[in-house]
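S.K.: Build me a model from this:
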Amino acid sequence: MSRRQEFLLGLLGAGLAFGVCEAVSRAGIVRRDYLPPASEVLGRALQLAADPAFLEGVGVTLRAWALGLGLACAIAVPLGLLLGAVPIAEAAVRAIVEFLRPLPSVALIPLVSLLLGSGTETEVTLIAYASLWPVLYNTVHGLGETDPLAKETLRAFGFGRLAVLLRVELPGTAPFIAAGVRISAAVALILAVATELLSGFGDGLGIFIAQAETATDGTRDVLAGVVWAGALGLVINSVLVGAERRLFAWAHEPRDGGGPAGRTRQVSRA
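M.R.: Model (predicted):
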């Protein structure tokens, strides 16, 4: 299936969902207080695009998203390379990692707020914590999937451990890292909005949604904020997918069996 066909099918699916929501509300199957017509929600979302205060809040959310994701990558990539290259280190921290990984970040809001206060530091910390794991696991897995023949060839020519890492292992792991970053980008955006929504402090898209719940016409504004969150996620994912295809086109070529391209796609869906 070509990209143009994928795009058209995506538009068709979005149009069908829009039509169903519009029809359900207009027909009175669901009260408008609970589900306003999709056209009204979309119109309100477009109105917010001209609201400087709202756009400033979106900028606050995106800034926390970028800082948290960047911090997660700065920690996860070197740590993943270390754990993947040194089996003893990986075995030593495996229990700690498996203990920390399932902990939901939103459950840590009270503790992190107590330690860091109700500011950007808390939001960035929670985003970084949640975003770290996909990048870390993809890095470790990708390092284990690098071509052993290429590594042995460099060693046979006298290259040291660092040279093998930089010339073979890191380039071979890069598509896996990129897939992990793309997954973490979505997780980071979820945490950015959820942290604002649940904590109730600061500014941002989550604060807008939380405050809209108490407004007279709150449902429409809440759904408009959700539309903005979904649109941001769609744009971010599209940009990262496009970057992956350009930088690592060889990793997305269809292959038979369990070649590197197939393994990369499997990890990216994890």
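S.K.: C-alpha from now on. contacts and neighbour counts both.
M.R.: Fine.
S.K.: how about the longest helix anywhere in the chain: buried residues?
M.R.: When every helix of the chain is counted residue by residue (DSSP state H), the longest turns out to be helix 52-85. Neighbour-count burial for helix 52-85 flags 54, 57-58, 60-73, 76-77, 79-85 (criterion: 16 or more other Cα atoms under 10 Å).
S.K.: now the other sequence, so there's something to compare against:
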Amino acid sequence: MTNLLEVEGLEVQFRRRGAVFQALNDISFSIERGRTLGLVGESGSGKTTIGRAILGLVPASAGRIAFEGKDITHLSRARRRPLSRDIQVVFQDPYTSLNPALTIEQILAEPLRAQGVSRTEASRRVRGLLDRVRLPSDAADRYPSEFSGGQRQRVAIARALAMEPKLIVCDEPVSALDLSTQERVLDLFIEIQREIGCAYLFVSHDLSVIRHISHEVMVLYRGALVEAGPVTEITSAPSHPYTRRLMLSAPVPDPLAQRERRAELTRLRVLETAG
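M.R.: Next up, the predicted model:
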């Protein structure tokens, strides 16, 4: 199975008040077609910056990003535009990522019409997209404000699927949802991947979410990679203390188990401080 995306030695720097902030330091990984790589870490770890660099939203200071073997690291906006057919994104907030002044059909038809699809064909495809994400056909004539958070995120997923992309960057796409809705949306992502064979770069601060959806996982801390491997291996026997802390931070439904996790997390933090 060939790699769809390859990232080698990626570095990203930001200037803040005259000082240089190293957001990413020597990050390398690859994603195979039809597979999911999870990026996990706390806020400020650099996981979202990786996704934004792949999307061309932040410039790489060093390193290389290749999609289907072609270097896309420093493409201009005009040269990157055709990539939107193959690389799409689902953002964290399902409401602010949708234009509240447009109907769902207008939102979903917009990328299709931009690619020259006729109005009639775009309308037909919109119905198919709504069916794929398990929304009723009459949703097309309604506005984002008329839907719940989980339904709005399904609309955002449908929009990403409109161009039948090969890679979807998912930036904390379920963090704004309650736990039961999270699980349904994650299962939808998995079902879609099985149907169309797309790959995901899935960003989350929650290791339990990453375990649910990913094949491989990378753990990031302050812009550096601290642990990577198959998700079952990393989540069952993490070798890095930071990964163990992330696991213990994830909530569980059992109050007793949650209490034990908190105690273990406190113990780890004390040991790290003492060390």
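S.K.: Assuming the best superposition, what's their TM-score?
M.R.: Put the two chains on top of each other and the TM-score (TM-score structural alignment, normalised by the length of the first structure) is 0.24; 116 aligned residues with a Cα RMSD of 6.4 Å.
S.K.: returning to what we had before: ok, then the element right after the longest helix of the first structure?
M.R.: Heading C-terminal from helix 52-85 of the first structure, the first helix or strand you meet, by DSSP states H and E, is helix 87-100.
S.K.: contacts for that following helix?
M.R.: Residues from elsewhere that reach helix 87-100 of the first structure, judged by Cα atoms under 8 Å, 6 or more residues apart in numbering: L82, L83, G84.
S.K.: out of those, which one sits closest to P110 of the first structure?
M.R.: L83 (30.8 Å; Cα to Cα).
S.K.: Can you tell me how far the spatially closest residue to the closest one that is not a sequence neighbour is from V193 of the first structure?
M.R.: Residue nearest to L83 of the first structure in three dimensions, not counting chain neighbours: E90, with 4.6 Å by Cα to Cα, 6 or more residues apart in numbering. Using Cα to Cα, to the nearest Å, one obtains 33 Å as the distance from E90 of the first structure to V193 of the first structure.
S.K.: who's more crowded, the two?
M.R.: The residue with more neighbours, out of E90 of the first structure and V193, is V193; 25 against 17, by other Cα atoms under 10 Å.
S.K.: Helix or strand: which one has the more buried one?
M.R.: helix 170-199.
S.K.: Measure how that helix sits relative to helix 52-85, angle-wise.
M.R.: In terms of direction (axes from the mean of the first three to the mean of the last three Cα atoms, to 10 degrees), helix 170-199 of the first structure departs from helix 52-85 by 140 degrees.
S.K.: who's in contact with the next helix or strand after helix 170-199 of the first structure?
M.R.: Next along the chain after helix 170-199 of the first structure, taking DSSP H and E as the criterion, comes helix 205-212. If you take Cα under 8 Å, 6+ apart as the criterion, helix 205-212 of the first structure is touched by 54, 57-58, 60-61, 192-197, 200-201, 218-219, 221-222, 225-226, 229.
S.K.: hmm, try it at 10 Å
M.R.: Outside helix 205-212 of the first structure, the residues that touch it by Cα atoms under 10 Å, 6 or more residues apart in numbering are 54-62, 190-201, 218-226, 228-229.
S.K.: buried residues in the next helix or strand after it?
M.R.: The helix or strand immediately downstream of helix 205-212 of the first structure is helix 218-247, counting by DSSP H and E. Neighbour-count burial for helix 218-247 of the first structure, counted by 16+ other Cα under 10 Å, picks out 218-229, 232-233, 236-237, 240, 244.
S.K.: and what of stretch 20-29 of the second structure?
M.R.: Neighbour count says stretch 20-29 of the second structure has Q22, A23, L24, N25, I27 buried, by 16+ other Cα under 10 Å.
S.K.: Nearest residue to the fourth one in space, please, no chain neighbours.
M.R.: Of all residues beyond its chain neighbours, the one nearest N25 of the second structure is E11 (4.8 Å), with distances taken as Cα to Cα, 6+ apart.
S.K.: Could you measure from the one you found over to H212 of the second structure?
M.R.: As judged by Cα to Cα, E11 of the second structure and H212 of the second structure stand 29 Å apart.
S.K.: Name the residue in those two with the higher neighbour count.
M.R.: Set side by side, E11 of the second structure and H212 show more neighbours around E11, with 23 against 15, by other Cα under 10 Å.
S.K.: where does the nearest residue to G225 of the first structure once chain neighbours are set aside sit relative to Y137 of the first structure, distance-wise?
M.R.: Leaving out its chain neighbours, the residue that sits closest to G225 of the first structure by Cα to Cα, 6+ apart is I209, at 5.9 Å. Note on I209 of the first structure: its distance to Y137 of the first structure, by Cα to Cα, is 33 Å.
S.K.: Is G149 of the second structure in contact with L179, as I believe?
M.R.: No: using Cα atoms under 10 Å, G149 of the second structure is not in contact with L179, being 12.0 Å away.
S.K.: if you count what's nearby, which of the two comes out ahead?
M.R.: Counting neighbours by other Cα under 10 Å for G149 of the second structure and for L179 shows that G149 has the greater number, 19 against 12.
S.K.: quick one: that one and T36 of the second structure, what's the gap?
M.R.: 24 Å.
S.K.: In strands, which of the buried residues of stretch 20-29 of the second structure appear?
M.R.: Q22, A23, L24, N25, I27 (DSSP state E).
S.K.: Out of these, which comes closest to V7 of the second structure?
M.R.: Within these, proximity to V7 of the second structure (Cα to Cα) peaks at I27, which comes in at 7.2 Å.
S.K.: wait, what's in contact with that closest one?
M.R.: I27 of the second structure sits next to 7-12, 50, 63-64, 220, 223-225 when contact means Cα under 10 Å, 6+ apart.
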